[in-house]
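> Generate a structure from the sequence data that follows.
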Amino acid sequence: MRWSRIAPQLALTPALVITAVAFVGSIGWTIYLSFTRSRRLPEYGIDWSEWGRQYDRLFRDTGWEISLRNLIVLGLGSALAIVFGFILAAMIDKEKRGESFFRTVFLYPLAVSLIVTGAAWRWILNPTLGAQSFLRSLGWDVDFNWLAQGDTAMYAIILASVWQSAGFYMALMLAGLKGINTEIWSAAKLDGVPLWRVYVEIIIPMMKFTFITCAILLSLGVIKAYDVVVAMTNGGPGQSTWVPAYFTINALSAKSNLGYASAAAVMMLVITLVVFIPLVALTVWQQRKREAAR
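A predicted model of the protein is given here:
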């Protein structure tokens, strides 16, 4: 009996050790290096008279300021994926015919990596080969060269990101809609309540946990966004599409400044915690509130 209680703990020990070393240890190592003058190779001595040198330089860097601004734009724009995901889920849920087909079609972009997604959309937005050329061949005088203009390049990245992830959020929303009691729909129909009011006043509040889950996953994806930026613009034109992840990798690879890249990575961790912890706390609070009401 005693062995049956110890065995699961022993089985989990390797995973816990790997997590402690590879995850927690890496975070601690990165935080430590952010206080050093490490360049191409790590230096473990800290000059305590200038221990915050890397962070002071980071906060005065125009590239970092642009990265944070683009992060906000990308986060707000990518939230459309949740909106479109809910709309698609509602349409599929109401129209039973062809549900499996449409669910597969909308989920298909998720099977494509962000690198491939970025490359495909770079081709679509190519003025000589993509959408602009096609529309002009039909006689429409349009300018669809978003990637070449600094003020529209981020919108092109948002468009590609929403296209790639909307199907995933649709699947989550569809699972949430399937869990709603069908009697609610019947009662609303008998009372003559408009469909939009049923969604706004009943269905969406009942799916708040699904929306919070989607928000958590979306925020984590936006903060670590890198692949699609590299594939579509490689940070250009200029620095117009830099995001924190791109800034960090650029500081490490192009500038060969390990200490500076570590400081940027630590700030990315801080941003993640600032966004992630309130959402998780809200989820826990809502769950306890539901359990207390039972």
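> Could you use CA atoms for every contact and neighbour count after this?
Fine.
> who touches V198 in this structure?
Applying C-alpha atoms under 8 Å, 6 or more residues apart in numbering, we find V198 in contact with A188.
> now do 7 Å
With contact set as C-alpha atoms under 7 Å, 6 or more residues apart in numbering, V198 has no partners.
> Equivalent analysis for S78, please.
I158, S161, V162.
> and which of these is nearest to P244?
I158 (15.5 Å; C-alpha to C-alpha).
> So which of the contacts of S78 sit within helices?
Secondary structure from DSSP state H places I158, S161, V162 of those in helices.
> do you know how far the nearest residue to the second one once chain neighbours are set aside is from M170?
If I follow you right, that is S161. Nearest non-adjacent residue to S161, counting by C-alpha to C-alpha, 6 or more residues apart in numbering: S78, 6.7 Å away. Using C-alpha to C-alpha, to the nearest Å, S78 is found at 14 Å from M170.
> do P278 as well
For P278, the distance to M170 - C-alpha to C-alpha - is 24 Å.
> neighbours around the residue lying closest to F59 once chain neighbours are set aside, how many?
Once its chain neighbours are removed from consideration, F59 has its nearest residue in E65; the separation is 7.4 Å (C-alpha to C-alpha, 6+ apart). When neighbours are counted by other C-alpha atoms under 10 Å, E65 registers 16.
> just checking, next helix/strand downstream of the helix or strand containing E65?
Of the helices and strands defined by DSSP states H and E, E65 is found in helix 62-78. Under the assignment DSSP H and E, the closest C-terminal helix or strand after helix 62-78 is helix 80-94.
> re earlier: have a look at P278 and M170 and say which one is more surrounded.
M170 (26 against 12).
> For the lengthiest helix in the chain, name the packing helices and strands.
Secondary structure of the chain per DSSP H: the longest helix is helix 258-293. If you count contacts as 3 or more C-alpha pairs under 7 Å, 6 or more residues apart in numbering; DSSP states H and E, helix 258-293 packs onto helix 25-33, helix 53-59, helix 208-223, helix 244-253.
> In TSV: those, plus distance to A293 and mean neighbour count.
Listed next are the helices and strands packed on helix 258-293 as TSV, based on distance: least, C-alpha to C-alpha, whole Å; neighbours: other C-alpha atoms under 10 Å:
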stretch	distance to A293	mean neighbour count
helix 25-33	40	17
helix 53-59	47	16
helix 208-223	16	18
helix 244-253	42	20
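> Present these as a markdown table; the columns should include distance to L135.
Formatted as a markdown table, the entries for the helices and strands packed on helix 258-293 read as follows, by distance: least, C-alpha to C-alpha, whole Å:
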| stretch | distance to L135 |
| --- | --- |
| helix 25-33 | 49 |
| helix 53-59 | 44 |
| helix 208-223 | 31 |
| helix 244-253 | 33 |
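> Looking at the ones you listed, spot the one closest to V229.
helix 244-253 (7.8 Å).
> what is the orientation angle of the closest one with helix 208-223?
Using axes from the mean of the first three to the mean of the last three C-alpha atoms, to 10 degrees, the inter-axis angle of helix 244-253 relative to helix 208-223 is 30 degrees.
> one more to put side by side:
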Amino acid sequence: MSRRRIKNYRGRVCVVTGAASGIGRAAALRLADEGARLVLTDLNAEGLASAEQACRDAGAPVLVAEALDLTNHEAVMAFGARVVADSGAPDAIFHVAGNSAWGRPDLLEHRIWRSMVEVNLMGTIHVVEAFVPAMMTARKPAALVLVSSAAGLLGLPWHAAYSAAKFGIRGVAEVLRFDLAPYDIGVHLVCPGGVDTPLVETVEIAGVDRSDPEVARTVDQFRRHAVTPDQAAEKMLEGVRKGRYLVYTSPDVRIGFAAQKFAPPLYQIAMTALHRRLAKAGRGILP
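Next up is the predicted model:
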């Protein structure tokens, strides 16, 4: 593991993807409060401009704020080259950007599988390609923070396509934590559980009419148990500061993963019950 850690972000060049909303925006604002020099990107140009202004209002220098499609390999590589040429190798990468879609296996269309892998997994790989080589050459303490999900640790119902990508991110991080340790680059895998972000309102659920009242009730129930983006960002930054590889934003994910490792029968019972519960809930809203 890396020998030295980033304890504070004042004056550090920090790249935040997915900065327009949710955990990414909350992380950017917290980094702004700590005096980081920010490089912000998101697909949503309007939301990104709002986040940029909020960070500037907090007194942070925003070096770059650029709308970017992370599935476009050439564009991401060019973006990384410009950042490194102008500001040097980043001190920290907070790769938060991603998208989500769920569905019963027979309702998951091929486009959903492809989209989840292209946005979440290939987007992550593109960011790694664009920045990590320069960080290795710089030979200074740095952090690579990759956001996976509870669905990158656990067999959550209807998450097969999403989990294909999020388990992939976990695999990338698991290898890089050892590959990059000799270069003093700490790798951190963030696995959020329920977080009340704008994705809650937009996530596609295959075969489900989002206007159905039952969906609204389920969303309300989710929100009662979810943490806020700011709470998740706080846990993420705290985990990086403490040098943790696995970073949880809520205790339920930690407990679930511990059960999977140390009490497999209990994990199987819990997952089976969860799948049955969702299957029952879907009877009235699925074809």
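> Post the TM-score for the overlay when you can.
The TM-score (TM-score structural alignment, normalised by the length of structure 2) is 0.26; 121 aligned residues with a C-alpha RMSD of 6.0 Å.
> Using neighbour counts, pick out the buried residues of the helix holding E65 of structure 1.
By neighbour count, and taking 16 or more other C-alpha atoms under 10 Å as the criterion, the buried residues in helix 62-78 of structure 1 are 63-71, 74-75, 77-78.
> returning to that earlier point: overlap in contacts, S78 and M170 of structure 1.
Common contacts of S78 of structure 1 and M170 (C-alpha under 7 Å, 6+ apart): none found.
> Could you count how many residues lie near M271 of structure 2?
Counted by other C-alpha under 10 Å, the residues lying close to M271 of structure 2 total 18.
> Packing partners of the helix or strand containing it?
Applying DSSP H and E as the criterion places M271 of structure 2 in helix 264-282. With contacts defined as 3+ C-alpha pairs under 7 Å, 6+ apart, the packing partners of helix 264-282 of structure 2 are helix 251-262.
> and if we set it to 10 Å?
helix 213-225, helix 251-262 (3 or more C-alpha pairs under 10 Å, 6 or more residues apart in numbering; DSSP states H and E).
> Tell me the spacing between W102 of structure 2 and S163 of structure 2.
Relative to S163 of structure 2, W102 of structure 2 is positioned 9 Å away (C-alpha to C-alpha).
> the more surrounded of the two?
S163 (28 against 23).
> So the more buried one versus G171 of structure 2, what's the distance?
Looking at S163 of structure 2 against G171 of structure 2, where the rule is C-alpha to C-alpha, the gap reads 12 Å.
> I269 of structure 2 now?
Relative to G171 of structure 2, I269 of structure 2 is positioned 26 Å away (criterion: C-alpha to C-alpha).
> Same drill for these two, tell me which one is more crowded.
When I269 of structure 2 and G171 are compared on other C-alpha under 10 Å, the one with more neighbours turns out to be G171, at 13 against 10.
> Which of the helices or strands spans the more buried one?
When secondary structure is defined by DSSP H and E, G171 of structure 2 falls within helix 160-179.
> Next: F106 of structure 1.
Using DSSP H and E, the element containing F106 of structure 1 is helix 99-107.
> on contacts alone, who are the packing partners of that helix?
helix 80-94, helix 153-178.
> can you list the ones you listed in JSON lines and add distance to A120 of structure 1?
Rendered in JSON lines, the data for those read as follows (distance: least, C-alpha to C-alpha, whole Å):
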{"stretch": "helix 80-94", "distance to A120 of structure 1": "18"}
{"stretch": "helix 153-178", "distance to A120 of structure 1": "9"}
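> looking at those helices, which is buried most?
Across these, the average number of neighbours (mean count of other C-alpha atoms under 10 Å) peaks for helix 153-178, which reaches a mean of 22.
> In terms of secondary structure, what does that helix contact?
helix 62-78, helix 80-94, helix 99-107, helix 114-124, helix 204-206, helix 208-223, helix 227-232.
> Quick one: closest of these to L252 of structure 1.
helix 62-78 (13.9 Å).
> okay, the angle between the closest one and helix 244-253?
Using the same axes, to 10 degrees, the inter-axis angle of helix 62-78 of structure 1 relative to helix 244-253 is 150 degrees.
> Can you check what angle separates helix 62-78 of structure 1 from helix 258-293?
With the same axes, to 10 degrees applied, the angle from helix 62-78 of structure 1 to helix 258-293 works out at 30 degrees.
> Pull the residues that contact the helix holding F106 of structure 1.
Applying C-alpha atoms under 10 Å, 6 or more residues apart in numbering, the external contacts of helix 99-107 of structure 1 come out as 85, 88-89, 91-93, 98, 108, 163-171, 174.
> switch the cut-off to 6 Å
The set of residues that contact helix 99-107 of structure 1 without belonging to it, under C-alpha atoms under 6 Å, 6 or more residues apart in numbering, is I92, G167.
> So which of the helices and strands packed on helix 264-282 of structure 2 is the most surrounded?
Between these, the one whose residues have the most neighbours on average, counting mean count of other C-alpha under 10 Å, is helix 251-262 (a mean of 15).
> which strands and helices sit next to that one?
Here helix 251-262 of structure 2 is seen to pack against no other helix or strand when contacts are counted using 3 or more C-alpha pairs under 6 Å, 6 or more residues apart in numbering; DSSP states H and E.
> switch the cut-off to 7 Å
If you count contacts as 3+ C-alpha pairs under 7 Å, 6+ apart, helix 251-262 of structure 2 packs onto helix 264-282.
> between the helix it packs on and helix 251-262, how many degrees?
Compare the direction of helix 264-282 of structure 2 with that of helix 251-262 by the same axes, to 10 degrees and you get 130 degrees.
> and Y169 of structure 1, what does it touch?
The neighbourhood of Y169 of structure 1, defined by C-alpha under 7 Å, 6+ apart, consists of A81, I82, G85, C214.
> quick check, nearest of these to S253 of structure 1?
Of all those, the one sitting nearest S253 of structure 1 is A81; the distance, using C-alpha to C-alpha, is 31.6 Å.
> and the gap between that closest one and I124 of structure 1?
Distance of A81 of structure 1 to I124 of structure 1, computed by C-alpha to C-alpha: 20 Å.
> now A78 of structure 2, what's its secondary structure?
For A78 of structure 2, the secondary-structure state derived from DSSP: H, G, I helix; E, B strand; the rest coil is helix.
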